[in-house]
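Asker: I'll drop the sequence and a predicted model, then ask my questions.
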Amino acid sequence: MGKKKPLLNLVLITGGSSGIGLALAKKFAELGSKIIIVGRNKDKLTRAMDEISRSFPDKSQEIIPLQADVSQHEIYIPLLMQTLDTVGVPDIVVNSAGITKPAFFNDISIEEFRKIIEVNYLGTVATIKATLPRMLERNSGHIVNISSVAGFIGTPGYTAYGASKFAIKGLTDALRLELLHTDVKVSIVYPPDTQTPMLEEENKIKPAVVKALSEAASPVSAEEVAQAILAGIVKQQYVIAPGKETALLHFLAGFLGWGPIYPIMDWMLRDAERKVASSPTKYAYNDVANPNQRC
C-alpha cells in the first residue's frame, strides 16, 4: 500500500512523564495533538501534564493522564482499554516506558532480569495488545517501539537491559511483516545514551569499565531524539536511529555485517579497561542511586 500522511490527532505515550517520552509529548503538543501519557508516579504525571500543556498552541487541547504500571499487565491492559473506550483509538502509540540497571551479569538477580523484561518488553507487548486490534479495525495507526543501541549491539553491563531491547527488535521486525498489507505502520527507534533522569541514575551506579566505555560517545538530548522520532513518523520510516553516530553504527552493522564490528567492540572494551587502570578514582563506583529509575 502507498504511503498516506500520518494522522496525529490522538497520541498515546507510555513513559510519558519523563525523558524521551516527555520530550516527545511536548513535540506532539506543539502540533495540536491530544495526548494520553502513561506513567506510574502520580506526582511526575502531574508535573509532566503542566510542562506539556505549556506547549499547547490551543488551550482547548487535552492531555489525559493514565497512572499505571505497564508491568502489571492484568491491571494495566483493562485500565488502558477503558481509557480508549472514552477518548478513542490513538493514531500514534509510542512505547517509551523502561527501566535499567547497569551491572555485570553476575551482579544481577533473576528477579531483576524478570522485572526489566516485564517493564521494557512485556509492557510494550501489553500496550500493543490493547491498541492494535482497534487500529486494525479502523485500518490506520502507527506503533513506535523504543529500543536502544543496546538493542542491536551487545554492551557489557547491560545484559538484562540489552536482552529486553533486543526482544523489542524481534517483536517489531515480526510485527512489520504481519502488518505489511494493512495501513497500520510500525517503527523501531534505537536511541543512543540520552540526557534523561534515567541516564543520570545509571551514571551513579555504572561499573567503572562501563562508565569509561560510555565515554566513547557523548549523550544526545531528549529533544534531539524526540525530533528524530517525530520526523521518522512523518516519513513513515521503519528504523529511526537518532544521532549521527547511531545512524552510522546501524548502517555499518547492516552493510558490513557483524564480522568487523566485534573486533572494534573488543578494542573499545580494552581501551576502557586501560582508562580505568590509569585513573581509578575518576571511574569510582557511586552506589547512591535508584537502580530501578523509570523513564
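Answerer: Yes, it's here.

Asker: drop to CA atoms for contacts and neighbour counts, all remaining ones
Answerer: OK.

Asker: now the strands for the stretch 51-200 of the chain?
Answerer: Using DSSP state E, counting those that start in this stretch, the strands of the stretch 51-200 of the chain run over 63-67, 92-95, 141-146, 184-189, 194-195.

Asker: ends of stretch 7-18, what's the gap?
Answerer: 24 Å (CA to CA, to the nearest Å).

Asker: buried sites along it?
Answerer: By 16 or more other CA atoms under 10 Å, the buried positions in stretch 7-18 come out as 7-8, 10-18.

Asker: any chance of the strands of the stretch 51-200 of the chain in TSV, with distance to residue 127 and mean neighbour count too?
Answerer: Putting those into TSV (distance: least, CA to CA, whole Å; neighbours: other CA atoms under 10 Å) gives the following:
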stretch	distance to residue 127	mean neighbour count
strand 63-67	12	19
strand 92-95	7	26
strand 141-146	10	25
strand 184-189	14	24
strand 194-195	23	19
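
Asker: need the buried residues of stretch 7-18 in JSON lines (columns: distance to residue 160 and secondary structure).
Answerer: Shown next, in JSON lines, are these (distance: CA to CA, whole Å; DSSP: H, G, I helix; E, B strand; the rest coil):
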{"residue": "7", "distance to residue 160": "35", "secondary structure": "coil"}
{"residue": "8", "distance to residue 160": "34", "secondary structure": "coil"}
{"residue": "10", "distance to residue 160": "33", "secondary structure": "strand"}
{"residue": "11", "distance to residue 160": "29", "secondary structure": "strand"}
{"residue": "12", "distance to residue 160": "26", "secondary structure": "strand"}
{"residue": "13", "distance to residue 160": "23", "secondary structure": "strand"}
{"residue": "14", "distance to residue 160": "20", "secondary structure": "strand"}
{"residue": "15", "distance to residue 160": "19", "secondary structure": "coil"}
{"residue": "16", "distance to residue 160": "23", "secondary structure": "coil"}
{"residue": "17", "distance to residue 160": "23", "secondary structure": "coil"}
{"residue": "18", "distance to residue 160": "22", "secondary structure": "coil"}
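
Asker: dropping in the other structure now:
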Amino acid sequence: MSARINTILIIGAGGGIGEALARRFHSLGKKIIATGREQDREKLTQLARDLPGLQFRVWDLTHLETLQTEVRGILTDFPKLDSVFINAGIQTYYDIFQQPADDQTVIRELTTNLTAPILVAQAFASHLLSLAQSGIKTNLFLTSSSLAYFPVPFYPAYCPAKAGIAAFAKIMRMQLEATGCKKDMMNVVEVVPPYVDTPLNAAHRDKTDELQGGKDKAVQPMPLGEYVDKFFAELEQTKEDGSFRDEIGVGFGAQLAALWRKGYRKALSESGMAE
C-alpha cells in the first residue's frame, strides 16, 4: 500500500471514519489534505494541530456551485495529489407513510451522499488518469456501505444513495479500462463499511434500536478503532500486480461485496459488458 499512496485528499474528515482514516494515513507517513463542513472547522483545526503537516479545507459538498472551484484550488496547491478518498456522508431516519421528511432534508441527504460524490469523482478523474498515464500510480476511493447491498427500512434516502455510489464505482472502473490505462496504474476502489460506531446515526440510534426490539436485540455497531484496523489490514491485501482490490469490505460489508461478485458480477461478465 505504501508505494501506491503519497498524497491523499480525505473528503469528510471532520469526524467518524474520515477523521480516523486521516490519523492512520498520517501515522504511515502520508501527506494528508482533509476536508469537512463549516461546523467541523474546530475539529479540523485540532486535527491539524495533532497531525503536523496535515492541511485542511472547509468544504461543504452540498454547495454544488463551488465544487469545481474547490477542486481546482486543491489541484493548484497539490499538483501531485495521487489519491482521493470520498467519504463524506449524512444519514436521516424517517417513515415515508407516517412522518415523511421534508423535501429539503431528503435533497440534502441525496446531494451529500450521491450527487456530490459523483461530481467530485468526475472532477478529479482526468487529473488522476493523467498522472497514472505519466507513470505515477493513483487511486480513487468511494465509500458506499453494506446498506448499498442490504437496504433496511430505517433509511429510505441513505440506502438508495449508497447503492448509487456502489454502481457508480463499478461503472467508473469499467470506463477506466476502456481508456487503455494499465490496471496497476490507476485504481478505483469501492469501500464497503459495515455498521460502525460513529456519530453518523447518533440522532436516531435509539429509535432504530427500539424498532429492532430494543438495544439488546438490535444490531450493534463495530467499534471505530476495530473497523479502521481491519480496513487497513484489508488494504494491504493487494492484487498480484500491487493494485488495490476493487472492493474493500469489512465484516458484513465484505460478505455483501463477495455476494455481488459471485452473482451480479458474474452475470455482468457473462453479458460481455465487463471482463
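Answerer: Looks like it came in fine. What you see is a predicted model, and the numbers here were worked out from it, not measured in a lab.

Asker: post the TM-score for the overlay when you can.
Answerer: Once superposed, chain against chain, the TM-score is 0.80 (TM-score structural alignment, normalised by the length of structure 2); 247 aligned residues with a CA RMSD of 2.6 Å.

Asker: re earlier: using CSV, lay out the strands of the stretch 51-200 of structure 1 together with distance to residue 103 of structure 1.
Answerer: Listed next are the strands of the stretch 51-200 of structure 1 as CSV, based on distance: least, CA to CA, whole Å:
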stretch, distance to residue 103 of structure 1
strand 63-67, 29
strand 92-95, 24
strand 141-146, 21
strand 184-189, 23
strand 194-195, 18
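
Asker: what's the closest of those strands to residue 81 of structure 1?
Answerer: Nearest to residue 81 of structure 1 among the strands of the stretch 51-200 of structure 1 is strand 63-67 (11.0 Å), distances taken as CA to CA.

Asker: other residues contacting the closest one?
Answerer: Applying CA atoms under 8 Å, 6 or more residues apart in numbering, the contact partners of strand 63-67 of structure 1 are 34-42, 45, 49, 53, 80, 83.

Asker: the same query, at a cut-off of 6 Å, please.
Answerer: Here strand 63-67 of structure 1 makes contact (CA atoms under 6 Å, 6 or more residues apart in numbering) with 34-40.

Asker: for PyMOL, write a command that selects the buried ones of the residues you listed.
Answerer: A single PyMOL command suffices to select whichever of the contacts of strand 63-67 of structure 1 are buried according to 16+ other CA under 10 Å:
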select buried, resi 34+35+36+37+38+39+40
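
Asker: strands - which of the contacts of strand 63-67 of structure 1 land there?
Answerer: 34-39 (DSSP state E).

Asker: coming back round to it: can the contacts of strand 63-67 of structure 1 go into JSON lines with extra columns for distance to residue 171 of structure 1?
Answerer: What follows is the contacts of strand 63-67 of structure 1, written out as JSON lines (distance: CA to CA, whole Å):
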{"residue": "34", "distance to residue 171 of structure 1": "27"}
{"residue": "35", "distance to residue 171 of structure 1": "25"}
{"residue": "36", "distance to residue 171 of structure 1": "23"}
{"residue": "37", "distance to residue 171 of structure 1": "23"}
{"residue": "38", "distance to residue 171 of structure 1": "21"}
{"residue": "39", "distance to residue 171 of structure 1": "22"}
{"residue": "40", "distance to residue 171 of structure 1": "24"}
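
Asker: for the contacts of strand 63-67 of structure 1, which two are the farthest from each other?
Answerer: The largest separation in the contacts of strand 63-67 of structure 1, counting by CA to CA, is between 34 and 40 at 20.0 Å.

Asker: and the gap between residue 23 of structure 1 and residue 49 of structure 1?
Answerer: Using CA to CA, residue 23 of structure 1 is found at 12 Å from residue 49 of structure 1.

Asker: just tell me what residue 42 of structure 2 corresponds to in structure 1.
Answerer: Taking TM-score structural alignment, the alignment pairs residue 42 of structure 2 with residue 46 from structure 1.

Asker: ok so, going back, what's the closest of the ones in strands among the contacts of strand 63-67 of structure 1 to residue 161 of structure 1?
Answerer: Nearest to residue 161 of structure 1 out of these is residue 39 (CA to CA; 19.4 Å).

Asker: thought residue 12 was touching that closest one, still the case?
Answerer: No: applying CA atoms under 6 Å as the test, residue 39 of structure 1 and residue 12 come out as separate, 11.3 Å apart.

Asker: give me the angle between the longest helix along structure 2 and strand 138-143.
Answerer: In structure 2, assigned by DSSP state H, the helix with the most residues is helix 158-178. Interaxial angle of helix 158-178 of structure 2 relative to strand 138-143 (axes from the mean of the first three to the mean of the last three CA atoms, to 10 degrees): 160 degrees.

Asker: what about the helices in structure 1?
Answerer: For structure 1, applying DSSP H gives helices covering 19-30, 42-53, 73-87, 110-120, 122-138, 159-178, 197-205, 208-214, 222-235, 244-256, 261-278.

Asker: dump these to JSON lines, plus distance to residue 151 of structure 1 and mean neighbour count.
Answerer: Converted to JSON lines, the helices of structure 1 look like this (distance: least, CA to CA, whole Å; neighbours: other CA under 10 Å):
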{"stretch": "helix 19-30", "distance to residue 151 of structure 1": "16", "mean neighbour count": "25"}
{"stretch": "helix 42-53", "distance to residue 151 of structure 1": "27", "mean neighbour count": "17"}
{"stretch": "helix 73-87", "distance to residue 151 of structure 1": "23", "mean neighbour count": "15"}
{"stretch": "helix 110-120", "distance to residue 151 of structure 1": "11", "mean neighbour count": "19"}
{"stretch": "helix 122-138", "distance to residue 151 of structure 1": "14", "mean neighbour count": "18"}
{"stretch": "helix 159-178", "distance to residue 151 of structure 1": "4", "mean neighbour count": "19"}
{"stretch": "helix 197-205", "distance to residue 151 of structure 1": "16", "mean neighbour count": "18"}
{"stretch": "helix 208-214", "distance to residue 151 of structure 1": "15", "mean neighbour count": "21"}
{"stretch": "helix 222-235", "distance to residue 151 of structure 1": "16", "mean neighbour count": "20"}
{"stretch": "helix 244-256", "distance to residue 151 of structure 1": "11", "mean neighbour count": "14"}
{"stretch": "helix 261-278", "distance to residue 151 of structure 1": "15", "mean neighbour count": "15"}
